[in-house]
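Colleague: need a structure here:
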Amino acid sequence: MPEITRIRPPEDADERGTMTGLLDFLRSTVELKFTGLTEAQAFAQPVHPSALTPAGIVKHLTGVERFWFAIDFAGLKVEWPWTEEDPHGCFPLAPDDTVEGLLTAYRAECARSREITAAAALDDRARSDGMTFKLRYAIAHLIEETARHLGHLDLLREATDGQVGE
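Modeller: Reported below is the predicted structural model:
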């Protein structure tokens, strides 16, 4: 696995630098929280009655990146991230999912999202049919979504192996 480098977002950047810096910091923190878990730990449900797992959160965040940036904003014809049985991506896992596979997919989707957002202006509108939001909104939404689920991942990681912080 590649080393995880977290870079604190700049405190004096322009709007794009501030927003993308915050999102990249959160993305790296997701990787940091997920890395080091065993397969059993990653797929366990340590907080009952919740069915949330660390693996489910990472898979969900991968789908959210694809949905907002590649599908809705860029209008790319890529694989839909969720199944017909779960069209909103409510943390489903497949029998062949692994920690390494989920982390690799998350990193790849974040890289694609970075390429898409770097090539567009913050005021550019989504290209997918029926979408009217601007890139600025999509980035802000991903900051919120990633931060919210990172809080869940924090609690699950602490309940799983006691790791806290960072």
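
Colleague: Going by C-alpha atoms from here, please, whenever you check contacts or count neighbours.
Modeller: Fine.

Colleague: which one's the longest helix in the chain?
Modeller: For the chain, the helix reaching the highest residue count under DSSP state H is reported as helix 135-161.

Colleague: Tell me the buried residues in it?
Modeller: 135-136, 138-139, 142-143, 146-147, 149-150, 153-157, 160 (16 or more other CA atoms under 10 Å).

Colleague: one more to put side by side:
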Amino acid sequence: MTIERPEPSFRNTEVGMLRSYLDHFRGTIRLQASGLTDEQLDQTLGPSDLTLGGMLKHLAFVEDYWFSYNLLAREPSPPWDTAPWDDDADWDWHSAAGAPHAELDALLADAIVRSDACLDEALTADPELDRPVARPRDPAKGDTATVRWVLVHMVEEYARHAGHADLIRQSIDGATDV
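Modeller: A predicted model of the protein is given here:
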């Protein structure tokens, strides 16, 4: 499996710039998990319980949650639609334990493809980044994210977890330049 990490563009439209950073950090996370055994994906860096396997599944959920569920107001897709969120708010992280790397990476890669298609659909319908997403978070307060907010938030989400991934990966096999 070859995973590419594109470099963010120096010149681009606002959407193009945000998407290039998002793609860069998506690639970073997948690279940090590449080449490891399934058992290594379950390793933590104490005292945290974060794992690279859990991170792959969590980010697949976050992709679907923001781009499909919120941006386009679609119902959750499997496995998120039947996840026992009431029993475990961190089910996405915890349920990855013991799952094969290929399964977790495919879950994230597929979520990224769906997310990009959702974003393309939304921007084709209305390219305005300041427009609200289809599903308000708290309509009573008038709290609704914009398309711009979703893109910036996703860059932040991946960038934050890329730092975690760097530390976890280095603790597993010493790799510092993945």
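
Colleague: In the second structure, point out the residues matching the longest helix of the first structure.
Modeller: Under TM-score structural alignment, helix 135-161 of the first structure corresponds to residues 147-173 of the second structure.

Colleague: mean offset of the matching stretch relative to the first structure (after superposition)
Modeller: Here the mean offset of stretch 147-173 of the second structure against the first structure after fitting is 0.4 Å, by mean CA distance after the TM-score superposition for the first structure.

Colleague: What segments of the first structure are helices?
Modeller: Under DSSP H, the first structure gives helices at 15-34, 39-43, 54-65, 99-118, 135-161.

Colleague: how close does the residue sitting nearest the centre point of the first structure get to Gly165 of the first structure?
Modeller: In the first structure, the residue lying closest to the centroid (CA atoms, centre = their mean) is Leu61, at 3.1 Å. The spacing between Leu61 of the first structure and Gly165 of the first structure, counted by CA to CA, to the nearest Å, is 20 Å.

Colleague: what about Asp86 of the first structure, neighbour count?
Modeller: 11 (other CA atoms under 10 Å).

Colleague: That one maps to what in the second structure?
Modeller: By TM-score structural alignment, Asp86 of the first structure lines up with Asp88.

Colleague: Quick one: map Leu61 of the first structure onto the second structure.
Modeller: So Leu61 of the first structure corresponds to Leu59, using TM-score structural alignment.

Colleague: Would you enumerate the residues in contact with its match?
Modeller: Leu108, Tyr158 (CA atoms under 8 Å, 6 or more residues apart in numbering).

Colleague: gap between it and Leu45 of the second structure?
Modeller: Following CA to CA, the distance that separates Leu59 of the second structure from Leu45 of the second structure is 19 Å.

Colleague: mind checking how far stretch 44-61 of the second structure is from the chain centre?
Modeller: Stretch 44-61 of the second structure sits 12 Å away from the centroid of its parent chain (CA atoms, centre = their mean, to the nearest Å).

Colleague: What's the end-to-end length of it?
Modeller: 20 Å.

Colleague: Show me which positions of that stretch end up buried.
Modeller: Buried, per 16+ other CA under 10 Å, within stretch 44-61 of the second structure: 44, 50-61.

Colleague: Around Thr117 of the first structure, count how many other residues there are.
Modeller: When neighbours are counted by other CA under 10 Å, Thr117 of the first structure registers 22.

Colleague: Now check the second structure for the residue matching it.
Modeller: The alignment partner of Thr117 of the first structure in the second structure, by TM-score structural alignment, is Leu119.

Colleague: how close does the closest residue to its match other than its chain neighbours get to Gln43 of the second structure?
Modeller: In this structure, Leu119 of the second structure finds its nearest non-sequential neighbour in Phe67, 6.5 Å apart by CA to CA, 6 or more residues apart in numbering. As judged by CA to CA, Phe67 of the second structure and Gln43 of the second structure stand 29 Å apart.

Colleague: which other residues reach stretch 31-49 of the first structure?
Modeller: Here stretch 31-49 of the first structure makes contact (CA under 8 Å, 6+ apart) with 4, 51-56, 58, 98-99, 103, 153-154, 156-157, 159-160.

Colleague: switch to 10 Å and redo it
Modeller: Contacts to stretch 31-49 of the first structure, defined as CA atoms under 10 Å, 6 or more residues apart in numbering, come from residues 1, 3-6, 26, 28-29, 51-58, 93, 97-100, 102-104, 106-107, 150, 153-161, 163-166.
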